[in-house]
Each structure stands twice: as C-alpha cells, then as structure tokens.
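Undergrad: Okay, here's the prediction I keep looking at, along with the sequence it came from:
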Amino acid sequence: MTSNIVYHKSSTSNKQALFLYKSMLKSRLIEEKMLILLRQGKISKWFSGIGQEAIAVGVTTALQKDEYILPMHRNLGVFTTREIPLYRLFSQWQGKMNGFTKGRDRSFHFGTQEYHIIGMISHLGPQLGIADGIALANKLKKNNKVCAVFTGEGGTSEGDFHEALNVAAVWNLPVLFCVENNGYGLSTPTSEQFNCTNIADKGIGYGMESHMIDGNNILEVYTKVDELAKSVRENPRPILLEFKTFRMRGHEEASGSKYVPEDLMKEWAEKDPLENFEHYLKEKAILSEEIEQQYKKEIIAEINEHLQRAFDEEKIIPNLETELKDVYKPFKYQETKPSLTKKHIRFVDAIADGLHLSMDKFDDLVIMGQDVAEYGGVFKITDGFVEKFGKERVRNTPICESAIVAAGYGLSINGMKAVVEMQFADFVSSGFNPIVNLLAKSHYRWSENANVVVRMPCGAGVGAGPFHSQTNEAWFTKTPGLKVVYPAFPQDAKGLLASAIEDPNPVLFFEHKGLYRSVYQEVSEGYFTTEIGKAAVLKEGKDLTIISYGAAVHWVLEALENLSEIAVDVIDLRTLQPLDLETIFASAKKTGKILIVQEDSMFGGIASDLSALITENCFEYLDAPVKRVASLETPIPFQSDLEQQYLGKSKLTKAILDLYNY
C-alpha cells in the first residue's frame, strides 16, 4: 500500500524517524487498550486522540525536556513522549495514589513539574493564559526557553483565546499556540463555530506570525515545530499554529460520532497518521516487519506490566485529615516584627509602602494590572514603581482580567510571584474562572501552589455606583483553596499585604477604597509581616461582642463613641479565610451576645456563616440570638442619599441597643 500523505524527510535521520513512529505507535496501542478497559468498566471515561497522534508526538519531540508543554485531554502522546512511567498514568485514570491527583481528578487534569507538563481544566480557555505566564517568566529569566500550549478549534471561540493571544503579542512572549483543528467541537462542526477560512488567519488580528500544518503528517509537524522552536528561542515571540487534523472518535466515547458524515470519516481514515507513516517508512526501507513487530511486542509488554501494577495498587482509603490539609500548600509563618519607628500615613500609603518593600525583597515578584506602570494605577498606589523596578516587573496589561490572572498562575508555576491588581474589585467577575478554578483548586488537585495575590480595591461610600462599589468578598470565601484578607487599618494593611505576598497560596486582598485617603495611623517603617488568619481585638468588654471587618469596623467604633455605657468586645476579623474561630468563640462565650456587621448585603455574606458557626459551637453560652447588620438586598446605587440608605451603617446604633437590652 502507498502512503496517502506526502512526506519530505529532509534532515530527519532514520533514527529520529523511527523514534517518531514508535512514539505514535505507543500512544495508539495505549488508546486501544484503554477503549477495551472502558468497555469493561475499569476506567470511567476516555477522550480519544486516535488519528491525532502526530501532533502531540511531533510537538513534544521538537521541544526540550525542560520546556513546558500545556496539553489537552486528547494529547496522550505528550505524556508518553515525555516518558512518564505508564503505571503512573494508569493509576491516574483509575483514581489510585500513584497517579498525580490522589484520586481527586481524572483524565489529564493534572500537571507534573518533574516532566514540565501542565494539564488542563475542563474550562479550556485559561490554559492559554497560563502559557503566557510561563513564557513571561522564561523571558524575564532570559533562559531562551519556549513554551507550547494546546487547544482545540472549539477553544478558539472562547474569550480566553483572544485575551491570551493578545497579551502574548503585546508582550512578545515565546509561546507556540497549538490549535488542533479536528473538525468538530463535540458535535458542532467548524462551520458553525467560526466564519474565517482558517484559524491561522486569526493571527493577523493579533499582529502574530501564524502557520498551517498538516497535523497528520508527523514529519511536517516535527520539522516545522522544531524549526520554529529554535527560532523563538533566539528571537522570543508568539506564533499561532493551526494543525489540520480530524477526530476519528467521539468527543468522548459515550457521545459517539454518528453526526459525522460517512464519506468524511472515510476520507480522514485514509489519512491516518500512524498507518501512513508506517507505509512510508517501509517504502523507504527504514522500517521492517521485524522492527515493527519488535516495537509492538515491547510496547504491549510494557502496557500489560504497568497496567497490572496499577490494578494491583490498593484503592485509596479516604483520609479526612489529608483531604483538608491539602487544600492549601503548607506555610510556616515566620513573623518579621514591626519596627518601633513609625510614621503617620494614610491607608493608601501603607498599601503602597508594603508593596514597594515586597518588590525590594523579592526580585522574582511581578506586578500586573491595568494602568499600573507609568500612570501608577487609578489610585496611584504604584506611582513611581516603574522608575525603581522597571517595566519588566511593573506591567501594564490589556483589559483582560482572565488572561492576566491565568498568567499570574503561570508565573507561579515557573517559580515566580505575581501581584495582580483588579482596577476595581467589581471587575474581578471577568477573571472569576481562573481564580476559582485554577488558583483555588491547584494545590488540592495536583500539589502545585499558586503564588498569586489579587489586589481588590472595593467598597461603597464614594458614590461610584453599582459597577465600582461592590464589596464582593463572599464570592471567594465560599471557594476552598483561596485566602481572603480584608484589613481596616493602615498598619494591618501593610503587614498583611507583605504576608500575603510571602504566602505561597492564592490570596484575595481586599482594600476598601473609602479608607484609602480617609484613615490615618502611626505605621511602622520598614518591612514587617502580620499573620494571616488572626483577628484583632480592638476593645474589650463584658456586655456584648461586635464582629466586623473593613470599613464597617470604623462604623462600629464611631457608633460606640456615643454608647459609652456599653462595654463591648470589638473584633476586627482582618482575615475572612481562614477565620480566627478561636478568638470569635472565646468572645462569644464571654459576652453571650453577638452582633456581626458587614458592608456587604445580608444574604449569603460572611455574617451568615459566622452566625451559624457561633450558634452551632456556642449555643449554650448565648443570651440572645446572634444578630447581623448589613446593607440592602439591592445593587449599590450611585446617588449619595440612595447610597447612604443602602449601607447598613444607619441601622447600627439601634441594633447595638436592641441587643444590649435583649
């Protein structure tokens, strides 16, 4: 039989050609075995890459082993070409401990630093932004490394695709964006997904070099990607690669492929990358029947041996302590004590000082955000930073919150730290997915921390309306894996920000913009840290306890100035996740009356969970129901009188008196 694909061997040696063949064969034989195991109920799901092996194998072979690759769920060849022991992959797919996620995720939803592979999440788009961050770290380190990231033609419809390519183009990042155009996004053909002729044509809009490659031609894939990777190492830049291929099986096995016309399936079956390359190698007397059979014998033996090892591995025994412990990367806090020398400064100055000192302390810290460079940010917190630290480390970003959060994660993966500024906390909704699905779940899923701080200027009181005034901390306190910090005073803001940057876990750092220029304090000079997860007791008394945070703490203190007859424990939470339950419960047991005050609207806020926790753990000590003060169940209005009506501050004094007199 003659090959249906035209191969140009060029400079590829016979040895290299046989390696490429054997690598594709290994991937194909594993897949065929997995399909049998799926029918037998021994694995739960399978996303087949049969017919697409040339892309994963060719790209991986072209990259150096310490260059990061970010594959998708149809790229088995990436993992096998990087020579991950098969039993570990089989254990992963069976939910065993020798896998990469301790049974917590399946398929290729994992990464491994040992093999420089960063797996996907089901939300496909953020994978591309992670590659931006990894590539940015490579560029800053000047290590002449390239990064390759995969997506499918369906993924190119997502906003994350646009954001990631735009960032890479603006920053000239050394990334190969590899799009596997396999004809269908589940059952939706490409004609119903985009209206351009080729995905590669989209590169024009980003000012980006792009190429179309026959994804079924292993020699074309390997030689072209090898050529481009060498070029990008010398001349860092992003390149969009469209690999034309076809998915020969369903999106996953349960979905089937009946929606594909028979003649189209037959046409692509004749372009099978493995069979055609095998025929070509035999025509050229590079591959013999003897070598082919030897390869198959070796691979099948390896598969069977490693499968048995995975089958013999004991099932995971659930351990509650381990599950809870693995949500965060362990971090032993070591206090850097504040100096006795102090300066009377504003809240905003304390934030700026803490950030500046952290940039001094950590050479690998990068600040990213809209207008944070020469302009200094809309609140002027990073004013003058470019002159001191340079534009490489203080980076203006396009308006693309999702890609920048994902890039922060990529920086962390590649050994750096990131501070991402949301211009306003409200805008975090555009970056919500990578925060709650990448940053938050990373350590729990595959033991990789996310060393990212997201700064969140938030809050009402400045007449900014419903899109610039939210205090949206409850969106994140609900998400395991995130730490949420919300200081009320300059000293705490400075020390907690330093701690957040030191902490290897993702931190949402809320800064109430109404406090920026209205609250002053004597703040310790120099670098110091304040422990995350510890509340501050601002006042002590026996009559009742008031728990609050952020600007609402100042409401409480102001109200108590006119209620001197009431002795109150005032607790400033400072950190909302994790909570200092020890301090909270001790005060509740002491006073027996609890009022929780938040600026956020009532339902679903942190006060609701605190109330439940106190009731569940301190019920026998309570002398009254736990009470809450919060803002109206409406969006935040702009007009000043409406805003004051919205805020719970006006209800506070009455609530204190009612509880005191209960």
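TA: Received the coordinates, thanks.

Undergrad: all contacts plus neighbour counts: C-alpha atoms, from now on.
TA: Fine.

Undergrad: Confirm that residue 596 sits in a strand.
TA: Yes: checked against DSSP: H, G, I helix; E, B strand; the rest coil, residue 596 lies within a strand.

Undergrad: is it true that it touches residue 549?
TA: No: counting by C-alpha atoms under 8 Å, residue 596 stays clear of residue 549, with 9.4 Å between them.

Undergrad: Same drill for the two, tell me which one is more crowded.
TA: Higher neighbour count among residue 596 and residue 549: residue 549, with 26 against 21, using other C-alpha atoms under 10 Å.

Undergrad: Surely the more buried one and residue 557 touch.
TA: No: applying C-alpha under 8 Å, one finds residue 549 not in contact with residue 557, separated by 11.4 Å.

Undergrad: Which residue lies nearest the spatial centre of this structure?
TA: Nearest to the geometric centre of the chain sits residue 438, at 2.6 Å (C-alpha atoms, centre = their mean).

Undergrad: In addition, the following structure is provided for comparison:
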Amino acid sequence: MDFEKFQVEDAMKLRLYKAMLKPRMIEEKMLILLRQGKISKWFSGIGQEAISVGVTLAMEKDEYVLPMHRNLGVFTSRDIPLHRLFSQWQGKPGGFTNGRDRSFHFGTQEYKLVGMISHLGPQLGVADGIALAHKLRKEKKVTAVFTGEGGTSEGDFHEALNVASVWSLPVLFCVENNGYGLSTPTNEQFNCEHIADKGIGYGMESHIIDGNNVLEVYSKVAEISRDVRKNPRPVLLEFKTFRMRGHEEASGTKYVPDDLMEEWASKDPLENYTSYLGKMGLLTNDQDNILRKEITKEIDENLQKANNEKAIDINLSKELNDVYQKFDYKEVECSIHKKNIRFVDAVSEGLKSAMEKYDNLVITGQDVAEYGGVFKITDGFVDNFGKERVRNTPICESAIISAAMGLSINGMKCVVEMQFADFASTGFNPIVNYLAKSHYRWAENADVVIRMPCGGGVGAGPFHSQTNEAWFTKTPGLKVVYPAFPSDAKGLLATAIEDPNPVLFFEHKGLYRSIYEDVPVNYYTLPFGKANILKTGSDITIVTYGAGVHWALETLKKHKNINAELLDLRTLQPLDTESIYTSVRKTGKLIILQEDSLFGGVASDLSALVMENCFQYLDGPIKRVASLDTPIPFNTALEQQYLPKERFERELLELLAF
C-alpha cells in the first residue's frame, strides 16, 4: 500500500490515524456487547474505516455528509459524544431518535449528518436537494453521500446521478465497493468492470480510489472537494475495499472464499497505516499504547454513562404528537375584493402568492418551467421567478421527491408537481418512508408540498385518472388536502406551503376549468381539519370531498325535497371527525361519497369511525358509494359506469326510505 506519494502534513497523518483507531476500537467493543446480548444488531465497518474517516475529514465541518450502515467513522470524525451514539444503539433517550429507530438510521443538524433509511436509494436524491439549496444560495459547499455497490443497482442511483449532472450539483457520490451486497457478489450485481465507469453515462467525472489507503482517500477527496466548491458539479467516487464481517453480524461470511478473505485481511487499512507511521517515526509503540488506553477509557466511561441512563419514558401523548412538527396555524383573512376565476386559476394564484411571500420556495416538476406545466398552472412563473426557482426535472419522481426532502433539510421549501397523481407511484418510497417518517424518527420535518392533479371524468384512462388519496391517508406523518372549490384551493394551498410538514395536495382535473367562483384577490389561509358545511339539514348527512361535492350538489338540486346536511371534508388528514359526528347525531343517517374505488378507501374508515362513536344515533345502515373496484376505463360510456355519480342518487334515495 503506497502511502508515501501523498503529501499530507504529519499532524494530519496522526489525526487520520486516531480517527480510524477510534471506530475500530468501538466496533470491537460492540461485537463483544452483541455476543453478550446487550445490543440487538450490528453492521460492521471493520476494514472500511479509511473511507469514512478520509472523506469526512476532507470535508468542512458545516458541509453535510449522508452516511450508511457501515460508516461509524463519519460520526466519530464529526466528534459526536460517544455516549449519545451508545444511547442510540441501546434505544435510550440520550440518542437521536428517542428509541424510535436504531443503528445509524438518524440524522442530526448539529453535526450536519443525515442518516439513511433501509431502502437506501432515496439518500442519494436527498443529497441532491441539500446541494441544490447551497447552490441557490451561492454557498461554496460540497455534499457527500455514501452508498454501497449493491445500492448502485437501484433506480434511485440512476435518478439521483442524472439529476445532479443535469443541474450541476456539488455532490460527491461515494460508492463503497466492498465486494458483496449481503451475500451477492459484484459480478451478479452489475456487468461492468468498475462502478466508476457508470459516470460516463451521466456525463459525470469519476474516480477510482483505494478505499483502504487513508492518505489516498483523504488527499483525493480534499483535492476534488476544493475544486468542486469553485466549479460546482457532481463527482462519482468508487472506493475499492472489502467487507471483513457479515452484512450484519448474524449473516456471517461463509459465502466468501478463504483466499479472498486472506487477501483483503492483508490490506487492512488500520494495520498497514500503523506500520507506515511507525516506519516514518511518527508513532511509537508507547505512543500507540497510550492512545489506545485513552480511547478505551473514553469508550468505557461513555458506555457507563449510557448504561446509567434511564429507559425511555413511555408517553402515549408524546408518541402521537411527535409524528408531525408542531404547526402554529395563523389565519390570514380574505379580502372583500374578489374576482370570478376557475379552479385552475385559483391554484395558480395561490402558488404565485406563496412564491412571492417565500423567497426560499422552489417549484419542481416535469415541464413546469417555460411550458407552464401540462395544466398551465405555472405558466409565466419563469418570467416572474426565474428558472432557478421554477425547475424542470427529468422524468424521475423518486429522486425529485427525495431532493425536495434535501431542500427542506437545508432550509428551503419545495412544491413538487406530479404531472398526474398516478405518477406518484414511482415516487412512493420517499413519500411514505422518508418524508412521512423523518420527524417522528429524528425530529427533522419535510417542508414539502406535492401537488396531485387527479380524478376521472375526462377520458384519460387507467394511468391518468386515479384519485389515490387512500394510499397516503393510511401513512402517519403525511397530511392530505382535497379541495372542491377555487376559494378553498387557493387558501388551503397557502396553508399547505406554510405548514412545515409534508402535504399531498389533490387537485381534481375535472374541476380545473369547469368550476368558477368569486375568489379573494389577496393572499389568505384556511385551516386544515375543518370541514365546510355547505347545506344544513335534518334528514340525512352526506359526507364527501373533491368532485363528489359537486355530484352531491347536483343530486340535491334535482331532489329539492331532500333536507340533507352536506359536508365537504376539504382535508382528509387531519380529518374533521367532530363535524361528522355532530351531523350524524342530528340526522341519524349517513351516506359517504368518494370517487376512489370502494374497498380500502376513505369512506370505509369514516364508516368505521361513525359506527364506533355514533352507533346509538343511527336510524339506518351507513352507506358507502364509490367507483367500481376496477381500473379506470378510457371509453366515455365505460367511465361513466365506473364513476359513482348515478349510483349515489339511487343509494341516497334508498337510505332516505329505510
């Protein structure tokens, strides 16, 4: 291992040694504790310390690093107190997730670290967003994100590198090629000689680095980082190394040939570097022994501190309240001045007003810039706000949603336009696993709104017509908004953008240009979790949202003798259950109308809630009316049969007659 060709000051050489030695000794201790049953799981980075340490020390302290399972050296090199790490691994309150997650599944703004989730891929897109925020603020900063060779097979890897290249983002994509994805060797993972070769396809600079040579890692990453700060661009770094332990300890390494294990054992980064420092006269045995004793003492003292810490306080209220970041809603009242506009115009006005109010707000999505989006919501926005803040994206929903999370982590707001709500399926993972869970896990909110053009009735077929709100109302941590009128759309969108939590904002395409209303001209907000009682009555309660509101109004207009109370939910999460209960207690009958297919939809949960809380007030069965349990057909006649409008009228009359 050639250490001598790298020009590094002696003080830094010793610092690198100490920085590698500490995680090695911590790991050795953790393996003992694992065997004793004092910790539950361990992902070992033994043999890979040079990468974590070299990359982190080459970075500036206020630059973000996004590590993985095996990057203990990243955390220790950022000088996180050991007792906090030990508390994290034991599920104690002194850790970073209050016992809600384990291992390195956490982040900390204090140390500019963003831990991964088990799905791996979204981490790469998050780095894009963090780097984009730096670039927009003209800050000369680099972001480093780690993944393994197995992770490069995921679609998120392709999407994140492509976005970073197209947008010239200052990201170091650090791939630790350690030979195996759990037990699957690299030759079964990809069919190119080097992962670095993949950079060619993205027009991206790439380098192969000896991941076991800490001086090479540190020197090359420091040099590349200095240049990237001056000339922002992404760089793909492949670190050749090996995993000397199992994927996690329980899996072992029996699948690794003995001769291969012996070959890499001879390349141990710590042992080789220790020998080099000794030959250079920079580290004597006595100095090494003293250092090891100091680290042992630090480990033991911090372990004791973590062990002495009290167990997690089981507090139901705290668990429920920590799912979302607290949002102090402040009402901005409507002006008396109004103009008659379409639903689509109200959404556009609401978005434009928010862009004017928040100079840290970025809009991303396919064709949202000069083209103005497929529904022309952002038409003219580039002229008003520039292409830096109104950004066309490649067709890669997963990376763009992950990047929105990164923007939020780095102090920005983001509105993502799904071209159609159906396409959220290709970004589903980061929505439900990253955006939704981050605040509960490590108190990091996702200041992201995802606009969801949805709904049938326009002959758009199975892939452009879904109203898929139930995918997201099921997921704790997300808020779901679904307005039916232009004035609600404008005010609720303003609130969604103000809210620091992730919001899915559904906009029915069929209402865009068919529904007009007098809408206040000013910027105003409307509260979440407050249904709108459009009609009061005593015979029956109708609960609906979106296009269903207009179907219900048309039906009631046709049957003027029906004395119904009509509730437009407006938001599905949070949900105004109290208004529903109050109405049902008055009328004794409930019919719920949704455009989504019946089974597993919002109506099912509403029905269950009313049965549990208002059963004694009911004078008839609760009726749920919804679209057919089929995909949405294209043919007009088939689509009309699919949609529940006509069935709603029939079911309403039957329930009234019960």
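TA: Received the coordinates, thanks. Predicted, not measured: the structure shown is a model, and the values here were computed from it.

Undergrad: secondary structure class for the aligned residue in structure 2 for the residue nearest to the centre of structure 1?
TA: Correspondence of residue 438 of structure 1 to structure 2, assessed by TM-score structural alignment: residue 434. Following three-state DSSP, the label given to residue 434 of structure 2 is helix.

Undergrad: ok, the aligned partner of residue 309 of structure 2 in structure 1 - contacts?
TA: Taking TM-score structural alignment for the superposition, residue 309 of structure 2 sits opposite residue 313 in structure 1. Applying C-alpha atoms under 8 Å, 6 or more residues apart in numbering, we find residue 313 of structure 1 in contact with 91, 96.

Undergrad: gap between residue 313 of structure 1 and residue 299 of structure 1?
TA: Distance check for residue 313 of structure 1 against residue 299 of structure 1: by C-alpha to C-alpha, to the nearest Å, it reads 21 Å.

Undergrad: same question, residue 317 of structure 1
TA: To residue 299 of structure 1, residue 317 of structure 1 is 32 Å away according to C-alpha to C-alpha.

Undergrad: Spit out the contact partners of the corresponding residue of structure 1 for residue 626 of structure 2.
TA: Using TM-score structural alignment, the equivalent of residue 626 of structure 2 in structure 1 is residue 630. Shown in contact with residue 630 of structure 1 (C-alpha under 8 Å, 6+ apart): 597-602, 647-649.

Undergrad: ok, these in structure 2: which stay?
TA: Counting by both residues aligned by TM-score structural alignment, their matches' C-alpha atoms under 8 Å, the contacts of residue 630 of structure 1 that remain in contact in structure 2 are 597-602, 647-648.

Undergrad: returning to that earlier point: helix/strand/coil for the match of residue 626 of structure 2?
TA: Put simply, residue 630 of structure 1 is strand when judged by three-state DSSP.

Undergrad: In terms of helices and strands, where is the residue lying farthest from the centre of structure 2?
TA: Here the centre of structure 2 is the reference, and by C-alpha atoms, centre = their mean the most remote residue is residue 561, at 49.4 Å. In this assignment (DSSP states H and E), residue 561 of structure 2 forms part of neither any helix nor any strand.

Undergrad: What distance do you get for it to residue 555 of structure 2?
TA: Distance of residue 561 of structure 2 to residue 555 of structure 2, computed by C-alpha to C-alpha: 11 Å.

Undergrad: And residue 114 of structure 2, how close does it get to residue 587 of structure 2?
TA: Going from residue 114 of structure 2 to residue 587 of structure 2 by C-alpha to C-alpha gives 52 Å.

Undergrad: more neighbours, those two?
TA: residue 114 (25 against 19).

Undergrad: do you know how far that one is from residue 218 of structure 2?
TA: From residue 114 of structure 2 to residue 218 of structure 2 the distance is 21 Å (C-alpha to C-alpha).

Undergrad: Ok, residue 84 of structure 2 next?
TA: Residue 84 of structure 2 is 26 Å from residue 218 of structure 2, by C-alpha to C-alpha.

Undergrad: Just want to know which of these two has more residues nearby.
TA: Higher neighbour count among residue 84 of structure 2 and residue 218: residue 218, with 26 against 19, using other C-alpha under 10 Å.

Undergrad: Show me what the more buried one lines up with in structure 1.
TA: Counting by TM-score structural alignment, residue 218 of structure 2 lines up with residue 222 in structure 1.

Undergrad: And for its match, nearest residue in space, chain neighbours not counted?
TA: Distances taken as C-alpha to C-alpha, 6 or more residues apart in numbering put residue 58 closest to residue 222 of structure 1, at 4.3 Å, once the chain neighbours are dropped.

Undergrad: again, but for residue 439 of structure 2
TA: Closest to residue 439 of structure 2 by C-alpha to C-alpha, 6+ apart is residue 445, at 4.8 Å.

Undergrad: if I read this right, the one you found contacts residue 327, doesn't it?
TA: No: Residue 445 of structure 2 lies out of contact with residue 327 (C-alpha under 8 Å); the separation is 10.8 Å.

Undergrad: Touching both of these two, which residues are there?
TA: In contact with both residue 445 of structure 2 and residue 327: residue 500, using C-alpha under 8 Å, 6+ apart.

Undergrad: Neighbour count for those two, which is higher?
TA: residue 445 (25 against 10).

Undergrad: Surely the more buried one forms part of a strand?
TA: No: checked against three-state DSSP, residue 445 of structure 2 lies outside a strand; its state is coil.

Undergrad: That one matches what in structure 1?
TA: Under TM-score structural alignment, residue 445 of structure 2 pairs with residue 449 in structure 1.

Undergrad: wait, that match sits on residue 329?
TA: Yes: Residue 449 of structure 1 is within contact range of residue 329, at 6.0 Å (criterion: C-alpha under 8 Å).

Undergrad: Run through the helices of the stretch 101-250 of structure 2 in chain order.
TA: Using DSSP state H, counting those that start in this stretch, the helices of the stretch 101-250 of structure 2 run over residues 122-136, 155-166, 214-230.

Undergrad: Now tabulate these in JSON lines and tack on distance to residue 174 of structure 2.
TA: As requested, the helices of the stretch 101-250 of structure 2 are exported to JSON lines (distance: least, C-alpha to C-alpha, whole Å):
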{"stretch": "helix 122-136", "distance to residue 174 of structure 2": "10"}
{"stretch": "helix 155-166", "distance to residue 174 of structure 2": "11"}
{"stretch": "helix 214-230", "distance to residue 174 of structure 2": "10"}
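
Undergrad: Pick the most deeply packed of those helices.
TA: helix 122-136 (a mean of 28; mean count of other C-alpha atoms under 10 Å).
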